[in-house]
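[1] Predicted coordinates and the sequence they were generated for:
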Amino acid sequence: MKKYLWPSIKLTIILIVLLGGLYPLFLSAVAKMAPGKGDGVKVVHNGKVVGYENIAQQFSDDKYFQPRPSTVNYNAAGSGGSNKAAGNPDYLKSVQERIDTFMVHNPEIKRTDIPVELVTASASGLDPDLSPAAALVQVPRIAKLRGIAPEKLKDLVAKNTKGPLLGLFGVPTINVLKLNIALDEMK
């Protein structure tokens, strides 16, 4: 028994030092080199922090672009999805309610033209980005409420679209918070 006990104790101490001390310190150092220095990238507007680039926030006014629905009510303290299967009756009911709500606020859009991301929540419930299609489908509503030509709004969407990483990885996205700030700054 002594033959196995002492090596086990030494291995435990080594792993505690490595995984409980050195590894977290290494990750903290790497995070400090990332944008936002590990604290998230703050979005500042008129000298005031209005949100974070990587966390969605709710816009309840119809004159703004709406983000994806959130199962955690956009609370970054506890991210999470619904964990319900696509065929679950409760899930299907909530998606149908989101479709009905979208149609009330966007009556000029056909039901079949609603991008799926506008009626389904992301896995974290905090996805800050939309596809260009999900932003463009909201243009008629915003143009009408703000009295802005739809073409100007389409240009705004195009200007705020980020391409795939290195032009290869991922899909084009638009940060909803930054898009809405740019919308407010339009003359």
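    Nice, I can see it.
[2] contacts, neighbours, all on C-alpha from now
    OK.
[3] need the strands for the protein, in chain order.
    Ranges of strands in the chain, per DSSP state E, are 42-45, 48-52, 129-130, 161-162, 173-175.
[4] which helices and strands does the first one pack with?
    This points to strand 42-45. strand 48-52 (3 or more C-alpha pairs under 8 Å, 6 or more residues apart in numbering; DSSP states H and E).
[5] what separates the strand it packs on from the chain centre, distance-wise?
    Computed by C-alpha atoms, centre = their mean, to the nearest Å, the chain-centroid distance of strand 48-52 equals 15 Å.
[6] Alongside the first one, take a look at this:
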Amino acid sequence: MGKDFSSALRPAIVMTILFAALLGLGYPLAMTGIGQALFPHQANGSLVRDAGGRVIGSAVVGQAFTADRYFQTRPSAAGKGYDGLASSGSNQGPASQALVDRVKTDIDKRRGEGVHGPVPADLVTASGSGLDPDLSPAAALAQAPRIARVRGIPAERVRALVSEKTQGSVLGAAHVNVLALNRALDAGLR
């Protein structure tokens, strides 16, 4: 019995170490290397840099914009807002009174900013990850009058910029990247 156990134990330990090294070290290193070789921009987080080369954000991870002169993102359920270390949904369903209260507060906030008519859902609800970098074109257009007023430019120019930055999608609805939209505002619509 003892000899059978020890003869069975050695291959089990060797295989555990082999697969731990192969799948815990080899495979991740190979995938990282392939990613860096074939898709270096995406593998490094799709970072967006300013003219001086300083990282100002990511094209695929949302960030909070709070100044009135910028398009604002959707509410974030990630930590205290757009915290990548706390990415998750709120797990609040449509019957949750806390969600209803928060949405009502956000609707009142958007009304105070000058949004008229139906408030687009993505201006008052968080995404599943809490880090969504995009808005629907309707949500961006709802903010155009405020931005035009604060920046002192015609609302038509802001709406044209939203239209220009709107991207279609093979799967899903059209969307606008908020960071790209705000960078374009700063570059050409002061």
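    Structure's in. What do you need? All of these numbers come straight from a predicted model, not from anything done at the bench.
[7] And the TM-score between them?
    TM-score for the superposed chains, counting by TM-score structural alignment, normalised by the length of structure 1: 0.87, backed by 181 aligned residues with a C-alpha RMSD of 1.9 Å.
[8] hang on, the earlier thing: so which of the strands of structure 1 is the most surrounded?
    The highest mean neighbour count among these, using mean count of other C-alpha atoms under 10 Å, belongs to strand 129-130: a mean of 24.
[9] Which residue lies nearest the spatial centre of structure 1?
    Asp127 (1.6 Å; C-alpha atoms, centre = their mean).
[10] Against Pro67 of structure 1, how distant is that one?
    8 Å (C-alpha to C-alpha, to the nearest Å).
[11] can you list residues touching both of those two?
    Ala56 (C-alpha atoms under 8 Å, 6 or more residues apart in numbering).
[12] Just tell me what the residue nearest to the centre of structure 1 corresponds to in structure 2.
    Correspondence of Asp127 of structure 1 to structure 2, assessed by TM-score structural alignment: Asp132.
[13] Let me see the ranges of the helices in structure 1.
    With DSSP state H as the criterion, structure 1 has helices at 2-17, 23-33, 89-105, 132-136, 139-146, 150-159, 176-185.
[14] Any chance you could list what contacts the longest one?
    Read that as helix 89-105 of structure 1. Outside of helix 89-105 of structure 1, the residues within contact range by C-alpha under 8 Å, 6+ apart are Asp62, Lys84, Ala85, Ala86, Ile109, Arg111, Ile114, Val119, Thr120, Arg141.
[15] I'd like to check which residues are in contact with the aligned partner of Ala182 of structure 1 in structure 2.
    When structure 2 is aligned by TM-score structural alignment, Ala182 of structure 1 is paired with Ala184. Ala184 of structure 2 makes contact with Leu161 under the criterion C-alpha under 8 Å, 6+ apart.
[16] mind running it again at 10 Å?
    For Ala184 of structure 2, the contact set (C-alpha atoms under 10 Å, 6 or more residues apart in numbering) comprises Leu161, Val162, Lys165, Val178, Arg190.
[17] Kindly indicate which of those residues lies nearest Arg54 of structure 2.
    Of all the contacts of Ala184 of structure 2, the one sitting nearest Arg54 of structure 2 is Val178; the distance, using C-alpha to C-alpha, is 18.5 Å.
[18] Pretty sure that closest one sits against Pro133.
    Yes. Here Val178 of structure 2 reaches Pro133: they are 6.1 Å apart, a contact under C-alpha atoms under 10 Å.
[19] In terms of neighbours, single out the busier of these two.
    Taking neighbours as other C-alpha atoms under 10 Å, Val178 of structure 2 and Pro133 compare with Val178 leading, 27 against 22.
[20] ok so, going back, closest one to Pro35 of structure 1 among the strands of structure 1?
    strand 42-45 (9.6 Å).
[21] Please work out which residues of structure 2 line up with that closest one.
    Aligned using TM-score structural alignment, strand 42-45 of structure 1 spans residues 47-50 in structure 2.
[22] ok, residues contacting the matching stretch?
    His41, Arg54, Val55, Ile56, Gly57, Ser58, Ala59, Val60, Val61, Leu179, Ala180, Arg183.
[23] burial of the last one, as a residue count?
    When neighbours are defined as other C-alpha under 10 Å, Arg183 of structure 2 has 13 of them.
[24] Identify the residues contacting it.
    Asp50, Tyr70, Leu189.
[25] residues bridging contact with Val178 and Pro133 of structure 2, i.e. touching both?
    Ala59, Gly62, Gln63, Ala64, Thr73, Arg74.
[26] In TSV: those residues, plus neighbour count and distance to Val170 of structure 2.
    Output for these, formatted as TSV (neighbours: other C-alpha atoms under 10 Å; distance: C-alpha to C-alpha, whole Å):
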residue	neighbour count	distance to Val170 of structure 2
Ala59	19	18
Gly62	24	21
Gln63	24	25
Ala64	18	27
Thr73	26	23
Arg74	27	22
